[in-house]
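S.K.: Below is the structure, and that's it, no one-letter string:
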C-alpha cells in the first residue's frame, strides 16, 4: 500500500483568510487566556511587520500597528478539518483525520483512476490552492512514516521500504512524531537524528521511556500495523460565514456566497452526490433569520451553476435588517447523474449548458415561470401534454410513438384558427379523432397533413360531416 499525507500547517488561519475580502491585509490569530493573549498564527503580511508566533499581543501592538486580529476557535478549525476530509474522500475511500492538521489518504487503489503519483499530486495541489489552504504533501509506504516525513519535507515520494527508512533516518528527533518531552530527552542525550535513536538498544529505550516510544518506532519503520479511524462523509452540509460588519446590500454578500457554493460543490464531489434543494440563512441582530430557499429541477453540483442560482434568489430576497452572517444548509443530497454531453462542442466559448440556462431562467423569472412538458394519454391534441417537472435522464431508449402520433406537428397553436387562402393540397389519409364526451370537451375531427401554396407543411382539420374550409392547428418544421 501507499499513503499520502496532506499536512495543513496553517489550517485555522487559512479558514479565516478564505472568508476575508482582502486576505493580503495583515492579520493575526490570537489565543490564550485573558491575562496573557499571544499570537497563535500570522499571515505573511503580518510577519512582514515583524510579528512572530508566540509573541504577546501587547508586545505586538507596541511593535506594529495596522494589523487586524481574530480569535482562534478550535471548533472552527475542526470544522475545516472535516470539510477537507470530505473533499479528499473523492480521491480515496480511506481518509483519516486522526492526526491534527493533517489528512492521511490511501492512494494505491486510486492511482489507476487518477494516473501516476506526480499527476495525482499535481491535481491535489491545484484543488487545495483553489480552496485556499496551504499544504505540504508527502507519499510513503505507511501512514505513520508519511505523517512524520511531512514535518520536514514537501513533495517527497518514497515507494520502497529502504528509501523510506533512509529518509526517516535523516529526520531530526523533534520532527519524528515523538512527544515533546521524549524529543527533549533524546536531545539531552546527544541524539539529533532518528537514525541515532534507532541505533540504541531496544531494551535500554524500554527502560528509560514509555512503551509508546517503541511502538511509534515500529510504526515508523512499518514493522507493525497501524489502526486508523476512517472518515465517513455526513448526509448534511452546513457552512457559516460571519461577516465583520453589517451588510445591507445583496452585492456585498456575493463574495461569501461564492465561497459557500464552491465549498458545497467540493463537498458534493467528495461524496459523489448532488443537491436539489438548499437554503441560505441570513442572520440579523435581534431578529429572526431570513431564509432564502433555493430549488433546482434536477440534482446538480457545478459550483458556477449553484452560485448563479443562489445569486438570483438572493437578489430577489427582502431583508428586514442588515445581515451579520450567512449560512448555507443542504439537507437533501440525492444521487447525481451527469447529464449527457456531446463529444465535440461547436461553439463552447458562446454556448451555455441547457441545465445552467434552465436554472438561471428559473432564478431570474421565478420557479413558476419555467416548466417542463410531459406527454399525457389523450387523443385530443389540446390534452396530449401537461406542464410538469423537467424530464430526468433515462438510461433506456424511449418507447416508439404510435404511427398516428408520429404525424403530429412540433408546433401546436394555442387555439385552432380558420385557414385562409386557396385550398391546401392534402397529403395522405385523414386521421379521425373522436373523444372527450365524458368531460364536456367533445371533438369530432378529421386531421390532414397539408401543403400550402407558400410551401409550408401544416396540420389542418375539418369537423366530421362539415363542408367548406379547414382549420389550422399546427405547423411542421
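M.R.: Looks like it came in fine. Note that the coordinates shown come from a computational prediction; the quantities given were computed from them, not determined experimentally.
S.K.: Please count neighbours and contacts with C-alpha atoms only from this point.
M.R.: Fine.
S.K.: Do I have it right that residue 371 meets residue 386?
M.R.: No: contact criterion CA atoms under 8 Å: residue 371 and residue 386 do not qualify, at 9.8 Å.
S.K.: ok, then the element right after the longest helix that the chain contains?
M.R.: The residue-count maximum for a helix in the chain (DSSP state H) belongs to helix 254-270. Under the assignment DSSP states H and E, the closest C-terminal helix or strand after helix 254-270 is strand 275-283.
S.K.: could you point out which element follows that following strand?
M.R.: Counting by DSSP H and E, what follows strand 275-283 is strand 290-300.
S.K.: For residue 157, which non-adjacent residue is spatially closest?
M.R.: Nearest non-adjacent residue to residue 157, counting by CA to CA, 6 or more residues apart in numbering: residue 139, 4.5 Å away.
S.K.: before we move on, what about residue 387?
M.R.: residue 373 is the one closest to residue 387 (CA to CA, 6+ apart), at 4.9 Å.
S.K.: I'd assumed residue 325 was in contact with residue 239.
M.R.: No: contact criterion CA under 8 Å: residue 239 and residue 325 do not qualify, at 10.7 Å.
S.K.: The two: which is more packed in?
M.R.: residue 325 (21 against 18; other CA atoms under 10 Å).
S.K.: Now for the more buried one: which residues touch it?
M.R.: Residue 325 makes contacts with 240-243, 282-284, as judged by CA atoms under 8 Å, 6 or more residues apart in numbering.
S.K.: Which strand or helix spans the residue nearest to residue 157?
M.R.: Counting by DSSP H and E, residue 139 is part of strand 136-140.
S.K.: ok, and here's another one to check against it:
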C-alpha cells in the first residue's frame, strides 16, 4: 500500500477562534464600552516582537493591509484598525480541539503546533470506500468549526505539509502529479533554514525540482546531513517518525474572548459553546459527570471559579445550561471577563434509567434533577432531607441531612400512632382531656446520659383536637404533639 498523508494548515487560527467566541450582536447589545471589537472594522493579529501583521480579517484585506506589513503602515491604511497580540497558546488549544473532533473519523493524527495537523490516511481509505469518501467525511467534521484552512495530500509528511502551506488545496493519490507539484515549489517555502536556501541559490538551485534532480551522494558531499535527511523524508525514501495524538481522558477547554464581558447574562453565549463541546466529549464516550467547573478570568483581578453540580449526573448541554443560569444569578463580577475555561470533575459511565412500563408519568424532572435545580438556585446548604435514626426518643428519631444523591429517597416507615406535628418543646398539660389510647412506654437513652422514661397516650380535648401526651416519671403530664 502506497503511503499517503494529508496536511491541514490553519493560517488564521487565533483570529478564527476569537471571532467564533462571540457574535457581534451580543457585543453591541450588552456590553457597551467593553465590547470594543467590531467585526466590520479591520482587525489584525500582530507579532509582539517584530510588530508585523501575522493574521488579518477580510476588512483589513480590503483596506490594503497584507501579511508581514508593519504596524505603522497598516495603521496608516485604516484609521479604525484594531490590533490584538499574537498568542500561540490560543492556537495550540484550538488545534487540540480540532484534532479531538477529527478523531471521530480518522485515527492517526499528528500535531504540528501551533497551526497544523498531519493525518496518515492510506490506512483509512478502505473504510470510507476510497479517497473521495474519506475526504467527504473529514470535511464534514471540519465544517463544524468556523476556521480557514489549506489542505493537500502527499506521499510523505513533508510533501503534504509543503503543498498545504502553499495552498494547493487538492487531494490526490496520483504520485506523478504529487511529485510535479512538489517540484515546482520554491525552496523558500520548504522547511529548510534561510542560510541553506541562500547557499543553494548561489549555485543556481531555486526550486525543489532542481534540488531533487541532484543525487543524494553529491548533496551529502557539498552540504550538511540535515539537507540530505530533509530530501529523503520529502521524497518518502527515508522513514519519518511521528508521534500520534491520543484523545484526552478528561475534558478541559479554554476559550479566549474577542472582547471583554462585564455582565453575567452575556456570559451564557460563550458558556454554551463550551457546554456544547462538553456534550460531544461525554456523548461519544458514553459518560456522565456530576460537576463541571467554570474558571472566569478577570482583568486585573483573581480568576473566579463557578462550580455547577448535578446530583443525577448529566451530559446534555441544555441541562447544564439551565443549572449554570441559576448559578450565574448569584454571581457578581468584580472586573470584565476576557477568557473562560471549562473542566469536569470525575466522570462515570452512563446507564439508562430503569422505569416500569406501566408506571404513570411522573413529570419531566427526576428526583435528582429537582435536587440539582434547587441547589443551583438556593445553594447546597439550603437543601436538606429528613433521615430516620434508630432511636425511639421523639426528639431524636429524625434529623436533617444533605440529600441522598445515589438514588431517590426510600419511603419513611414511621412508627405507628405518631402525630404529624411535634411541639418544639413539650408543654405542660393544662386542660381536661379524654384518653383514647395508651399507654405506650418509652424507656431508653441510658447509653448517652440522656435517658427518658415516659408513658405516652393519645387523647382528645374539649375542642376535638387529638393530642399526643405523656406522663413523666414525676407523675406530671405534658403535651408533645398534635395529630392532623
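M.R.: Yep, it's here. Keep in mind that this is a model prediction, so the values were computed, not measured.
S.K.: neighbours of the counterpart of residue 179 of the first structure in the second structure, just the number please.
M.R.: Aligned counterpart of residue 179 of the first structure in the second structure: residue 193 (TM-score structural alignment). Close neighbours of residue 193 of the second structure, defined as other CA under 10 Å, add up to 12.
S.K.: Could you do the one 3 residues further on as well?
M.R.: Neighbour count for residue 196 of the second structure, taken as other CA under 10 Å: 15.
S.K.: Is residue 307 of the first structure located within a helix, as I assumed?
M.R.: Yes: Residue 307 of the first structure: assigned to a helix according to DSSP: H, G, I helix; E, B strand; the rest coil.
S.K.: who are the neighbours in contact with it?
M.R.: Taking CA under 8 Å, 6+ apart as the test, what residue 307 of the first structure contacts is 257-258, 261-262.
S.K.: Show me which pair in those is furthest apart.
M.R.: 257 and 262 (8.5 Å; CA to CA).
S.K.: Of the two, which one has the most company?
M.R.: Set residue 257 of the first structure next to residue 262 and count neighbours by other CA under 10 Å: residue 257 wins out with 24 against 20.
S.K.: And the more buried one, how far from residue 308 of the first structure?
M.R.: 10 Å (CA to CA, to the nearest Å).
S.K.: Identify the residues contacting the strand holding residue 139 of the first structure?
M.R.: Here strand 136-140 of the first structure has contacts from 2-9, 121, 146-147, 149-150, 153-160, 164, using CA under 8 Å, 6+ apart.
S.K.: go again using 6 Å as the cut-off
M.R.: Residues outside strand 136-140 of the first structure that contact it (CA atoms under 6 Å, 6 or more residues apart in numbering): 2-7, 146, 150, 154-158.
S.K.: Kindly report the same for stretch 428-438 of the first structure.
M.R.: 442-448.
S.K.: That stretch maps to which residues in the second structure?
M.R.: Using TM-score structural alignment, stretch 428-438 of the first structure pairs with nothing in the second structure.
S.K.: Show me where the stretch 101-250 of the first structure has its strands.
M.R.: 102-106, 136-140, 237-247 (DSSP state E, counting those that start in this stretch).
S.K.: Which strands and helices lie in contact with the last one?
M.R.: Helices and strands in packing contact with strand 237-247 of the first structure are listed as strand 323-332; criterion 3 or more CA pairs under 6 Å, 6 or more residues apart in numbering; DSSP states H and E.
S.K.: go again using 10 Å as the cut-off
M.R.: helix 74-88, helix 254-270, strand 275-283, strand 323-332 (3 or more CA pairs under 10 Å, 6 or more residues apart in numbering; DSSP states H and E).
S.K.: May I see the contacts of residue 307 of the first structure arranged in JSON lines, with distance to residue 79 of the first structure as well?
M.R.: Formatted as JSON lines, those follow (distance: CA to CA, whole Å):
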{"residue": "257", "distance to residue 79 of the first structure": "18"}
{"residue": "258", "distance to residue 79 of the first structure": "19"}
{"residue": "261", "distance to residue 79 of the first structure": "16"}
{"residue": "262", "distance to residue 79 of the first structure": "16"}
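S.K.: Please enumerate the strands of the stretch 301-450 of the second structure.
M.R.: 304-314, 337-344, 347-349, 385-388, 398-401, 421-428, 433-444.
S.K.: can you redo those as TSV with distance to residue 62 of the second structure?
M.R.: Formatted as TSV, the strands of the stretch 301-450 of the second structure follow (distance: least, CA to CA, whole Å):
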stretch	distance to residue 62 of the second structure
strand 304-314	40
strand 337-344	28
strand 347-349	48
strand 385-388	64
strand 398-401	65
strand 421-428	78
strand 433-444	89
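S.K.: quick one: which of the ones you listed is nearest residue 458 of the second structure?
M.R.: When those are compared for distance to residue 458 of the second structure using CA to CA, the nearest one is strand 433-444, at 5.0 Å.
S.K.: Aligned against the second structure, show me the partner of residue 216 of the first structure.
M.R.: Checking TM-score structural alignment: residue 216 of the first structure goes with residue 230.
S.K.: Same check on residue 137 of the first structure?
M.R.: Per TM-score structural alignment, residue 137 of the first structure is aligned with residue 151.
S.K.: And its match, how far from residue 44 of the second structure?
M.R.: On the measure of CA to CA, residue 151 of the second structure and residue 44 of the second structure end up 23 Å apart.
S.K.: When these two are compared, which one has more neighbours?
M.R.: More crowded of residue 151 of the second structure and residue 44, by other CA under 10 Å: residue 44, with 28 against 24.
S.K.: need the contact list for residue 253 of the second structure.
M.R.: Applying CA atoms under 10 Å, 6 or more residues apart in numbering to residue 253 of the second structure gives the contacts 93-94, 96-97, 274-275, 277-278, 294, 340-344.
S.K.: And residue 111 of the second structure, by the same measure?
M.R.: Contacts of residue 111 of the second structure by CA under 10 Å, 6+ apart are 92, 95-96, 99, 117-119, 242-245.
S.K.: what sits in contact with each of residue 257 and residue 308 of the first structure?
M.R.: residue 314.
S.K.: any idea how far residue 391 of the first structure is from residue 375 of the first structure?
M.R.: 11 Å.
S.K.: Correction: the previous question concerned residue 92 of the first structure.
M.R.: For residue 92 of the first structure relative to residue 375 of the first structure (CA to CA), the value is 43 Å.
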